[in-house]
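Colleague: Prediction below, plus the sequence it came from.
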Amino acid sequence: MPDKKIIKKYAYDLIGYVGSFLVRDRLSASAEENGFMLRLDNLDNSALESIINAVYISNPIDGNADINILIPENLAINLNIPVECITKENSAGIRNLNVDDNRPILTATNETQLSDTMGNISSISRDDLKKANINIWLEACRSICKLNLVEADEQILSAALRALLKANSELSLSDFANFCSSICYYSNSNNEGLNIRRAVGASLPRIRLPKDIDYFDNQRFTKSITNWVKYFTKLKARERIFTRQDTYGRIFEREFLRANLNECLQNGIHFEEEVLDVINAYIDAADNDYSKSTDLFECDWEKDNIKKIFDVVKEKQTGLGDETQIHFTTEFEHNEVNQLTPEEVDFLKKLNGKIDKDDIPEIREFFARHKHDLYLRPTLYKRWEKIVFDHKVECSDFYQGLIKLFTNNIASCAQSEDGFYIEITVSGAKRNWLDKNYDVARFFSLMYKPLFVRLNNSGLVKIKHAFKNVDSCASPLTDYVDFFDGENNLKRESGDSKLARSKSKSKENRVIKFDVRVKNTDGSNADTSQFQLFWTTDLDVIGLELYDDLKRIADNGENPLLTTTVYRQPIDKKGGIHSVSLEDITTLDLKSSEGRGRLLSKSSDEVNLSIQLKDYIENLNSLTPIKEQLLDALDCFERSYKECIEEFLANGLNYDLAVRQASLFAKLLDLCTPGNFNAISEMESVLSLLLKVGTVDIANENIKIVAPWHPERLKSLAIRQQRVINYCINLVANSTEFIEKNLFNKACADEFSATISPEILYSEKDNANLLLSTSSVNGYSLYEEPVDLSLSKKFYTDSNVEKAAQEIEEFIISYLMLYPHLKSNLNIVLYENNIADLSYLLVSRLAEADDLADVKLNLTIMNSQYEKLDLTYRDLLNRIDKTQFELANREKNDVFLSNLRIALLRPESLKKDIDNIKPYDICILYDSFSTHAEVCWKKSSVNSKIPMTP
């Protein structure tokens, strides 16, 4: 057994040496200051006494200056320090003490709320001492404990001490000092004479861990702290034994430990008599008697077979099914409501081995039913999460994919405590990047560069490439054009042929893959899971030529405001008639030879709005009140707009520039009020030109496209980008836990995909019609006019009811996740519905949904107009046989169909005498998803005081 008194004495001598060094260092740095005061804060008596005596002995400091050591009398009662170091002043009095000779003052306090509001006061705390440079502690060990090590062993000891502080930030100053002192004791040839690695293992009891001499006796533990931190962290699992707790935080049962000891003895495991006495004393000790734990920890974990006693309660990665059953058995032993059914118990037995992909749907159902119960044990909950939520995320909108990945997977692995970061590795060698479709890679780099730069600069996310020598070239992820041109130049210099821009249509060359891991700051994995994010796009989607369109604007000199007109391609390749779609640029007749998706080009019907605006304003009547203001405002806006576009091309969309140019655009519109012009026609002419900026007309159609270079759309994209970046950083920086991730993801998808800023479009037609945004892709929005019911004799249109049925199904599933008790009787009404197809499709989708198999559903179709209700009823009767045949032949739908009730009602048929009773759980208004509308314009007077800001 080690001599604990010697170890403890040397420990406080070490604190005194380190404290004295810090005092000398602080006072030397402040030698020029008069009246400087240094305070020792909240140290225990032994530490304070050691530091004061060490400083007193070394007085005068550096041989040229004395210091006043003034320790309040109330603190010095139990201290063995020189009398001349004690004063009757209290801590507050010393702070305001005037010393004639201007010598620096060293004092102490135990007042935790005393703050340093005076510039001449500095303090030394326990953390300052513990986290002092490790070289100071090593020097103290050499001086106090006569530690004599070769340079290699000193480096190993330095790594071990730094790793301990990193792995256990809550370690106390006295424990750390005792640990250092113990290492010196065991390595001393007069005592044990152990090598430095074994001395570290022997000293573990000083930091409340079982002694394990051979634990670090391996060549993997060098001057690098990586393995030291990893294994010190693993050792923390043994700390619970000191407080007599198992892996679940429960106090050990003595009978259990006794039975385990007897089993070890029966199996022939040998214990020395002294060790056996210590083990018996530990087992029989009171729950709060930790002295027996201290004695137990002095026995060697391996050599004395202490670990055999705790093998049964050692935390193992048991099968998911077994661990789940144990959780329900222990947590809900007396709660019948939360008990598992026999079918669920049989299902859990299948999860102990390798999980089959066919079991995933059933696993998700179980998780949905019991996630609130599983949440009571976080480690088990996370194991279920890793199976339920896909580790592979595919997306065409990178923002949406990143948000889904961070919410579903990263948030459950990354914690708020220091030491974690997210590593995102971009897959693909240089050759792979050069083979990627040029337009696809260039578009991704243009749109998402600020996202990667900001995340990388945050320190919480690190972006790296899979190929070597990435620093020797531009990053293909954020500067694809420079990367490609750089490689091209290298080819030319070496005499090789010029690189051709890839036009490959293969999926491999249209996909950008990211591998995502949660890492410790030392580079080790904080979580074993690896996640993958795949971004891909279709070559026919609009936007891949955005770079060229923006360059066209930037190269237009002092006249950057452009608009253009394109034609609809009415007939597809197969001779069918189709309408304009942003998902398919072949629906537009783009004749440009410079790029198949370019909207702005020399060969297009491009109009320079800058020139037209300046000419028109300059030719206004000289009596127009704000002629000069308009020209100045236009000039300011144009310069800011061009700067924003140029920055967009060079470094990605800049938030500040985008918001600034939108603000100047708004000020320009604010000037366009009737009171500022001699005639309304003048104001309309200026407005008509301004509101065309960033828009694309479809010739001969009342259809418009809002492009990403629209002033307000630039701001909208910048705001969305900023919100996604802040969301990801906050999610990693703060410990965030979600109960309903699916609902949160859907809300996030809706929130981040919505257009943030309003836009005003101008129409030159005599009868102006309302335009609605029908789709948005890659920052482009398509605006069309709705179908006018007044021009149609039909009561229903050819609207896409499949999408409507899908949205209703998703809403119902989400609603039942929050209110599962409604499954026994769910009442839904489709209000003002007149499309029979919607009813068929909705019933079919609900019947196929696994989450709704046991739902008793009452579906009511309601319409206030008798004619429409009658038409829907006739359609239902005409098709009911077919619907029954289709659904009845699906075996899985039997239960759902037997619980299904469909009714058609008029609102007035509801009972009026029922108060405070809601007859329906969900009411869905048909207008919320219809594609038709009745347009009604109302006259109103023009108020010249109301600005025309969009």
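Modeller: That came in fine, so what should we check first? Here the structure is a predicted model, which is why all the values come from computation and not from measurement.
Colleague: only C-alpha atoms for contact and neighbour calcs from this point on.
Modeller: OK.
Colleague: what comes into contact with stretch 678-697?
Modeller: 561-566, 599, 609, 612-613, 616-617, 620, 623-624, 669, 672-674, 677, 703-711, 760-763 (Cα atoms under 8 Å, 6 or more residues apart in numbering).
Colleague: Narrow those residues to those in helices?
Modeller: 609, 612-613, 616-617, 669, 711 (DSSP state H).
Colleague: of the contacts of stretch 678-697, buried ones?
Modeller: Buried members of the contacts of stretch 678-697, counted by 16 or more other Cα atoms under 10 Å: 561-566, 599, 609, 613, 617, 669, 672-674, 677, 703-711, 761-763.
Colleague: sorry, back to before: can I get the ones in helices among the contacts of stretch 678-697 in JSON lines with distance to Leu490?
Modeller: Shown next, in JSON lines, are those (distance: Cα to Cα, whole Å):
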{"residue": "Leu609", "distance to Leu490": "41"}
{"residue": "Gln612", "distance to Leu490": "45"}
{"residue": "Leu613", "distance to Leu490": "46"}
{"residue": "Tyr616", "distance to Leu490": "51"}
{"residue": "Ile617", "distance to Leu490": "51"}
{"residue": "Leu669", "distance to Leu490": "50"}
{"residue": "Pro711", "distance to Leu490": "39"}
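Colleague: quick one: which of the residues you listed is nearest to Ser502?
Modeller: The shortest gap between Ser502 and any of these belongs to Pro711, at 32.1 Å (Cα to Cα).
Colleague: excluding its backbone neighbours, what's nearest the closest one?
Modeller: Ala662 (5.4 Å; Cα to Cα, 6 or more residues apart in numbering).
Colleague: Next: Phe443.
Modeller: Phe443 sits nearest to Leu544 (Cα to Cα, 6+ apart), 5.6 Å away.
Colleague: Can you classify the one you found by secondary structure?
Modeller: For Leu544, the assignment made with DSSP: H, G, I helix; E, B strand; the rest coil gives coil.
Colleague: shouldn't it be in contact with Asp439?
Modeller: Yes: using Cα atoms under 8 Å, Leu544 is in contact with Asp439, at 5.6 Å.
Colleague: second one coming, line it up with the first:
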Amino acid sequence: MTFGEETRLLFDKKFPKTLRTEDIELLDDLKSDASRPKEAYDKFFSDHREKLRVDPKLYRRWEKLVFRKPIETADLAEGLLRLVERARPDSEEDKDKVLLVRLEDSDDLDFWTKEKNTKLCRVLRDRWRGLDELVGPDVRLEFGRCWSENWEAQIPAGVGEVDIDGQGCGPVLLQGVRRASCDAGGWLGGGRDRESPPRANDLDSAAGAMITAFPLDLEVLAPGQEPVPLLTARVSANRYDRHGSIQAVDLAKVTTIIDVEGASDGRLADPRKRQNRVDENWRDCLDQAVANNIVEESDATTLRAAFDTFQAEYTRAIRAMKEGRGLADDALLMQAQRYGELFRALASKARASVCVRDLWAPLLTIGAASLDGFRPGVIVTPWHPLRLAEIAVKARHLADGIRRVINSSASLAAEVPEYVDNLCQVLSRTYYADVGAAPGTPNVFVAETRQVADVSLLEPQAYGSEEGLADEPAEETVAAFERVVKEYLDLRPHEKASFSTVVMDAESEDLPVLMAESMARRIDGDPTLRCDLVLTHENVGSLRRIYERQNRRIGYEVDASLTSEAARNFLSRLRVAIVNQALLDQVGPKGHDIVVLQDVIARRAEVKWTRATGVGTSDMLTHMPTAHSRRKPSTRATQRREVI
């Protein structure tokens, strides 16, 4: 029975006399759900969508036919861009139409209060507030009750929040629909509807991330009408998980950090502690500098005015994110301008070294949390002055990119995918506040090592001669390893019987464990594969640390990653060895298949500063700090040739 015949059978049983002659002819010619998508299929699916839902299996097959492969991404901005790329008009005649992006089932109160993860619904509401205003009039966002009412107040008291383990861990489904153009009076129906829904946000990957505490911090920062306090924080790393194994700080897991409340909820705003109040402490330090004749009273008046102006604009920005125009409010940009003006005032009125320590340095800690752990670090929050400006600028870059894609001519259709890929890459990287100073004597230079959503982890780029491993990110290294392994075993399948990998000079606590998990998953899916994982390091102290800390952890994590009982019974197919490098030479010329060298800089180096000359400033609204140089464009082919 063909796919069309199965569909006709459903209508004959459930909805007789519903199909028109043209519908019957269409279904008679429809052989498979893998057929080439056509506008006629789109129209049939749009007209009879609710009836097809009666048979979920058949409905999913129609989704496969009409929607093709769904777009899966953990970044809403990337999901919107790729959705727009897919749903862009095919001809110049469609240029008078707009794109309707609809969040499925978001008009239903249960969507927000019972079905989806409460923390993630808050993030969607507060982090992306105002995006609908920025992307118009070419795009209209229909996110139901998201910004139109206080749905959080309607969560049943007895039920509480839908947590990470609840049913709210499913994907959010966005639908892009081409509709007829609209005027000031509203939207006109009719016209061709072309739906192309991606899965725009993978909730499983973000449900336990630090970004979920952003709405909670907003509530603390702006509970009433008084000025928003300028806060810093001090938190600590939670070095051991619930099983007693060592864990690295991971911004995707709030459980790896002990927050300002002494819990693991990711909260970083606490105005109750005096040491966190940068605004109050800064004013006291300025008064003390005047009393000690370090700063003139007239200069102090200028500095107080600049400080008050910045705090007032910062207050407007925080309130805009909490309950106002959000990303569309210019206050997010203006507060960054006032932040810079405050530093320029300090540069001219308070240049003494004691002023740098007491007046300059505290301002840099606003919206940042010092991290106590194996290494000093700093967590940059979404409410950092520069990070607030960054999310506002990125939102405008996103809106501009969406308009460019929608309004691009048919002659540029071949260039649109590359443009979207480049813009997604640019927006995924940090614009500002990716370097800083961690508290110490002297202060320690730190730079971004991890970034999840709008939260960054800054750590030292060098840590001297101390033996041991750091919290170096390892996910990209493992992803690259998996690509190479797949290609290698496809070319040399006979090596599956004794596949061996060496990890040399790892600089990450997580790398050995993630490598073992990766190989365990591959063994779980391939019964013919047997693997050896050899861990070694040129530094004997680091090797000893690997053995002490990783031995138990690898065993536990590998056992947890195996899904089948049969795989657990054949753990001998994955052998993990921690050996001295001198023993590797005894194996022979070809003792191992792949050698992994983690892509990190020399962590034993020294940090030195040089004065930069000829450095200018760029317009914040147009500058993309993470974009490739336009004077020397690089294509995929050239990048492949450069990677060794």
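Modeller: On my side now, so go ahead. What you see is a predicted model; the values in this text were computed from it and never measured.
Colleague: now for the residue nearest to Pro711 of the first structure: what does it line up with in the second structure?
Modeller: Matched across to the second structure, Ala662 of the first structure falls on Ala336, judged by TM-score structural alignment.
Colleague: Confirm that that match sits in a strand.
Modeller: No: Ala336 of the second structure sits outside any strand when classified using three-state DSSP, being helix.
Colleague: Was I right to think it contacts Arg387?
Modeller: No: under the criterion of Cα under 8 Å, Ala336 of the second structure is not in contact with Arg387, lying 9.0 Å apart.
Colleague: Tyr655 of the first structure versus the residue nearest to Pro711 of the first structure, what's the distance?
Modeller: 11 Å (Cα to Cα, to the nearest Å).
Colleague: who touches both of the two?
Modeller: Lys715.
Colleague: Using the three-state scheme, assign whichever residue in the first structure pairs up with Ser409 of the second structure.
Modeller: Here Ser409 of the second structure is matched to Ser735 in the first structure, going by TM-score structural alignment. Counting by three-state DSSP, the backbone at Ser735 of the first structure sits in coil.
Colleague: leaving aside the residues next to it on the chain, what's closest to Cys672 of the first structure?
Modeller: That would be Met683: by Cα to Cα, 6+ apart, it lies 5.9 Å from Cys672 of the first structure.
Colleague: do the same with Ser799 of the first structure
Modeller: Thr931 (5.9 Å).
Colleague: In contact with the one you found, which residues are there?
Modeller: Counted by Cα under 8 Å, 6+ apart, Thr931 of the first structure has contacts 786-787, 797, 799.
Colleague: Asn556 of the first structure: which of those residues is nearest?
Modeller: Using Cα to Cα, the contacts of Thr931 of the first structure come closest to Asn556 of the first structure at Pro786, 36.1 Å.
Colleague: That closest one contacts His932, doesn't it?
Modeller: Yes: using Cα under 8 Å, Pro786 of the first structure is in contact with His932, at 5.2 Å.
Colleague: mind checking the end-to-end distance for stretch 343-354 of the second structure?
Modeller: 15 Å.
Colleague: Roughly how far does the residue most central in space within the second structure sit from Asp75 of the second structure?
Modeller: The second structure has Ala453 as the residue nearest its centroid, 3.3 Å off, counting by Cα atoms, centre = their mean. Ala453 of the second structure sits 8 Å away from Asp75 of the second structure, going by Cα to Cα.
Colleague: cool, Arg125 of the second structure as well?
Modeller: Arg125 of the second structure is 15 Å from Asp75 of the second structure, by Cα to Cα.
Colleague: Which other helices and strands does the longest strand along the first structure contact?
Modeller: In the first structure, with assignment by DSSP state E, the single longest strand is strand 511-520. Judged by 3 or more Cα pairs under 8 Å, 6 or more residues apart in numbering; DSSP states H and E, strand 511-520 of the first structure is in contact with strand 420-426, strand 531-536.
Colleague: Need the winner for burial among those strands.
Modeller: Across these, averaging neighbours per residue (mean count of other Cα atoms under 10 Å) puts strand 420-426 on top, at a mean of 22.
Colleague: which bit of the second structure covers it?
Modeller: Going by TM-score structural alignment: strand 420-426 of the first structure matches residues 97-103.
Colleague: Could you check how far the matching stretch is from the centre of its chain?
Modeller: 24 Å (Cα atoms, centre = their mean, to the nearest Å).
Colleague: Please apply the same query to stretch 433-442 of the second structure.
Modeller: That offset, for stretch 433-442 of the second structure, works out to 23 Å (Cα atoms, centre = their mean).
Colleague: likewise stretch 196-214 of the second structure?
Modeller: With Cα atoms, centre = their mean, you get 8 Å for stretch 196-214 of the second structure.
Colleague: And stretch 544-562 of the first structure, by the same measure?
Modeller: With Cα atoms, centre = their mean, you get 35 Å for stretch 544-562 of the first structure.
Colleague: Any buried residues in stretch 357-366 of the first structure, and which?
Modeller: Neighbour-count burial for stretch 357-366 of the first structure [16+ other Cα under 10 Å]: 363-364, 366.
Colleague: Stretch 615-634 of the first structure now?
Modeller: Here stretch 615-634 of the first structure shows 617, 626-627, 630-631, 633-634 as buried, counting by 16+ other Cα under 10 Å.
Colleague: before we move on, the earlier item: angle of the longest strand of the first structure against strand 420-426?
Modeller: 160 degrees (axes from the mean of the first three to the mean of the last three Cα atoms, to 10 degrees).
Colleague: contact partners of strand 511-520 of the first structure?
Modeller: 410, 413-414, 419-428, 525-527, 529-537.
Colleague: List only buried entries from the contacts of Thr931 of the first structure.
Modeller: Here, 16+ other Cα under 10 Å leaves 786-787 buried among those.
Colleague: Which member of the contacts of Thr931 of the first structure is positioned nearest Lys574 of the first structure?
Modeller: Ser799 (22.9 Å).
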